[in-house]
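Visitor: Sequence unavailable; structure follows:
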């Protein structure tokens, strides 16, 4: 064992030569066939990571932009809602005012018609009262005078004459 351990501690020229030759051959084979694909994979991985980081940064910017756009859209929607509510209130108030005015006009028409109807009925009632008073007056007068008019037309003329003379309101 001592023999083996001594040769490892102080290698000979042949061992150094063959170790160097094998190392260079292995290095050449790796450089020719393995280093380019390994370096390409490392470069590809580096580009993938860089692209991923760029995409993440761009996504963050897009999220911030979308958040701002979303807030702007919400603000505009609130403004439009307020405008629509105001317009609806204005339309409601206008419709209520129109209905109130229409009801007031309708009430005035009804009151006016009722007054006209009352006046017409009053006129009719006064006319009927005048006719009855005239008939009673003629009856009383004929009894008092003792004479009775023979014809109805003459009686009516006399009634109309007395009614014109008397102004009863």
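Guide: Now that the structure is in, tell me what you want to look at. Keep in mind that what you see is a predicted model, and the values were worked out from it rather than measured.
Visitor: from here on, contacts and neighbour counts on C-alpha atoms
Guide: Fine.
Visitor: which helix of the protein spans the most residues?
Guide: As assigned by DSSP state H, the longest helix anywhere in the chain is helix 36-145.
Visitor: And the helix or strand following that helix, what does it pack against?
Guide: Later in the chain than helix 36-145, the nearest helix or strand by DSSP states H and E is helix 152-165. For helix 152-165, the packing partners by 3 or more CA pairs under 8 Å, 6 or more residues apart in numbering; DSSP states H and E come out as helix 36-145.
Visitor: how far out from the middle of the chain is the helix it packs on?
Guide: For helix 36-145, the gap between its own C-alpha mean and the chain's C-alpha mean amounts to 11 Å (CA atoms, centre = their mean, to the nearest Å).
Visitor: Please compare the first structure with the one that follows:
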């Protein structure tokens, strides 16, 4: 068997050498022509993936920063809105209170003016009534006196009655 192996080995040694040499040449050609471009492409792909991941991380960090900044702006806007609403409510309450006070003062003035007007009209009406009563009284007295003075005996009786009253007082 050893002979067989040696025979095969001797017989095929040239084939093994040429095959090994062809393999080495193929390996050198692949290294020069294929491995460098393949490894370069893999390296470039690796770099682009790392760049994309770094960009994604940067974008994520920027998004987190913008989100927190937006949240802060939103909170600030809410605080400003609450302050504006509070100031508007206070202003409204102040205006309503001033209008109420003004209306009360104006109402009191109008009531006082109406009371004074009523009093003056009442006094004028009383004066007018007194004038009318006195005028009517004089007219009535005049009519009564004319009737009484038409008759001479009634005149003398009136004078004597008046004299009696004067003496009594």
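Guide: Yep, it's here. What you are looking at is a predicted structure, and each value in this text was computed from that prediction instead of being measured.
Visitor: circling back to that earlier point, tell me the mean distance between the longest helix of the first structure and the second structure once they are aligned.
Guide: Superposed on the second structure, helix 36-145 of the first structure shows a mean distance to its aligned partners of 1.6 Å (mean CA distance after the TM-score superposition for the first structure).
Visitor: tell me the angle of that helix relative to helix 152-165?
Guide: 110 degrees (axes from the mean of the first three to the mean of the last three CA atoms, to 10 degrees).
Visitor: For residue 159 of the second structure, pull up the helix or strand it's in.
Guide: helix 152-168.
Visitor: helices or strands up against that helix?
Guide: Going by 3+ CA pairs under 8 Å, 6+ apart, helix 152-168 of the second structure lies up against helix 36-150.
Visitor: I'd say residue 155 of the second structure and residue 148 touch.
Guide: Yes: Residue 155 of the second structure lies in contact with residue 148 (CA atoms under 8 Å); the separation is 6.6 Å.
Visitor: before we move on, back to that, which residues sit against the helix holding residue 159 of the second structure?
Guide: 148-149 (CA atoms under 8 Å, 6 or more residues apart in numbering).
Visitor: Run the chain-centre distance for it.
Guide: Counting by CA atoms, centre = their mean, helix 152-168 of the second structure comes out at 95 Å from the chain centroid.
Visitor: mind listing what residue 105 of the second structure touches?
Guide: Contacts of residue 105 of the second structure by CA under 8 Å, 6+ apart: none found.
Visitor: separation between it and residue 93 of the second structure?
Guide: Using CA to CA, to the nearest Å, residue 105 of the second structure is found at 18 Å from residue 93 of the second structure.
Visitor: Kindly report the same for residue 30 of the second structure.
Guide: 90 Å.
Visitor: ditto for residue 148 of the second structure
Guide: 80 Å.
Visitor: Residue 28 of the second structure: neighbour count?
Guide: 13 (other CA atoms under 10 Å).
Visitor: Check residue 145 of the second structure too.
Guide: 13.
Visitor: now residue 159 of the first structure
Guide: 19.
Visitor: again with the one 4 residues further on
Guide: Counted with other CA under 10 Å, the neighbours of residue 163 of the first structure add up to 15.
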